[in-house]
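Novice: Below is the structure, and that's it, no one-letter string:
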């Protein structure tokens, strides 16, 4: 739950609409409709349990993802993976498990086990809270499973943001700002995970 102070900061920065998955103010948007992308994984169903292979307790490799329904205006994709049930810092930010941007517009999937590195051969850039790679879920065994949301955005631009010039939090904010007014479609996939009991 965001505090009133946090909501105020996000509104000032123009980021609250992006984080809530709603349209930004009309003045910030181009008059183009948003497509609903179909985002799925052969590793787990929407709302299902994420296998240990894709968690920190297992092999910690990124899950395979596929998507369709991409608008013709797409020039790149941004993927954001975050833990909705974990807060960091001043208790207003959820944990960023993966953010990949400048995924080529021709892509219709990401294979399992995307290699680490700030920038890959295909131009994709990536970061997480702990480095330039996918960070798998690791919710504690006590309490309920955490919800990990995978959000794929189709953009009508490439983003000129370096993956190593700033901290992960600052990079995430810069990417979100650069996305404003350029989102042409969005797909969402949610998985659940918690560590097994010892």
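Specialist: Thanks, I have it. Bear in mind the structure is a predicted one, so any value in this text is a computation, not a measurement.

Novice: make it CA atoms for all contacts and neighbour counts henceforth
Specialist: Noted.

Novice: List the contacts of residue 45.
Specialist: Each residue near residue 45 by CA atoms under 8 Å, 6 or more residues apart in numbering is listed here: residue 191.

Novice: one more time with 7 Å, if that's ok
Specialist: Residues counted as contacts of residue 45 (CA atoms under 7 Å, 6 or more residues apart in numbering): none.

Novice: before we move on, what about residue 150?
Specialist: The neighbours of residue 150, taking CA under 7 Å, 6+ apart as the test, are 79-82, 188-190.

Novice: what's the nearest residue to it if we skip its chain neighbours?
Specialist: Using CA to CA, 6 or more residues apart in numbering and skipping residues adjacent in sequence, the residue nearest residue 150 is residue 81, 4.5 Å away.

Novice: can you pull the contacts of the one you found?
Specialist: 96-99, 148-151.

Novice: Residue 155 too?
Specialist: 74-77, 182-184.

Novice: Use this one as the comparison:
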């Protein structure tokens, strides 16, 4: 959808970005959480470019993700992926996955973009469930896609398809560990 935005408009909006500090992971109410979860992907490393197949320029499938070092006693794991550099006041939500077991785990490539998704999903910023492929405006520069994994001390009642606000409120009171992996993507 944003691939059709003229590069000139992308350049004009280049300074309009919410930033990492507006992502859920960096919420000031979660700074008390010290235990770190290791978040990895067999498709890209932290700070590296996301392969095009996970974007609107490719197949648009959800990337594989793995997490470890989840503390004993965790009741659930929740994942949220946000674009810290979208030309919007708040980060754009690309994916919410909830009701995962409270242990080390992984989700396979395409698991969140299948119809229906093979995991419990929340609503992305387009108010749809599943994976919203990375789609930065042409000429806007490099975007940071922040894959955030949270371990919770309870299984929160988030409803069937929660949005960012409901997820963030549950995380504030129940997060016992968190981890992050950042993938980069830019549309030239």
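Specialist: That came in fine, so what should we check first? Quantities reported herein were computed from a predicted structural model and do not represent experimental measurements.

Novice: Could I get the TM-score for this pair?
Specialist: Remark: TM-score between the superposed chains equals 0.77 [TM-score structural alignment, normalised by the length of the second structure]; 169 aligned residues with a CA RMSD of 2.9 Å.

Novice: quick revisit: including distance to residue 134 of the first structure and secondary structure, could the contacts of residue 150 of the first structure go into CSV?
Specialist: What follows is these, written out as CSV (distance: CA to CA, whole Å; DSSP: H, G, I helix; E, B strand; the rest coil):
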residue, distance to residue 134 of the first structure, secondary structure
79, 11, strand
80, 10, strand
81, 9, strand
82, 11, strand
188, 17, strand
189, 16, strand
190, 16, strand
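
Novice: Please convert those residues to CSV, extending it with distance to residue 41 of the first structure.
Specialist: Below are the contacts of residue 150 of the first structure laid out as CSV (distance: CA to CA, whole Å):
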residue, distance to residue 41 of the first structure
79, 14
80, 15
81, 13
82, 16
188, 11
189, 8
190, 10
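
Novice: Now do residue 37 of the first structure against residue 189 of the first structure, distance only.
Specialist: The gap separating residue 37 of the first structure from residue 189 of the first structure is 10 Å, by CA to CA, to the nearest Å.

Novice: which residue ranges form the strands in the first structure?
Specialist: With DSSP state E, the ranges of strands along the first structure come out as 35-36, 38-40, 65-68, 76-88, 93-104, 109-110, 125-127, 146-155, 183-193.

Novice: Residue 99 is in contact with residue 120 of the second structure, correct?
Specialist: Yes - counting by CA atoms under 7 Å, residue 120 of the second structure does reach residue 99; the two are 6.4 Å apart.

Novice: and residue 182 of the second structure, what pairs with it in the first structure?
Specialist: For residue 182 of the second structure, the aligned position in the first structure is occupied by residue 190, per TM-score structural alignment.

Novice: I'd like to know how many residues surround the closest residue to that match other than its chain neighbours.
Specialist: Once flanking residues are discounted, residue 190 of the first structure sits nearest to residue 149: 4.4 Å by CA to CA, 6+ apart. Number of residues near residue 149 of the first structure (other CA atoms under 10 Å) recorded here: 19.

Novice: ditto for residue 22 of the first structure
Specialist: If we define neighbours as other CA under 10 Å, then residue 22 of the first structure has 9 of them.

Novice: and if you look at residue 57 of the first structure?
Specialist: Counted with other CA under 10 Å, the neighbours of residue 57 of the first structure add up to 16.

Novice: same thing with residue 126 of the second structure?
Specialist: Residue 126 of the second structure has 10 neighbours, counted by other CA under 10 Å.

Novice: what do you get for residue 74 of the first structure?
Specialist: Number of residues near residue 74 of the first structure (other CA under 10 Å) recorded here: 20.

Novice: what do you get for the one 10 residues further on?
Specialist: As a burial measure, the neighbour count of residue 84 of the first structure was computed by other CA under 10 Å and equals 16.

Novice: Look up how far residue 160 of the first structure lies from it.
Specialist: 27 Å.

Novice: same question, residue 139 of the first structure
Specialist: Taking CA to CA as the measure, residue 139 of the first structure falls 33 Å from residue 160 of the first structure.

Novice: So which of these two has more stuff around it?
Specialist: residue 139 (23 against 11).

Novice: Now which residue in the second structure aligns to that one?
Specialist: So residue 139 of the first structure corresponds to residue 136, using TM-score structural alignment.

Novice: Perfect, I'm done here.
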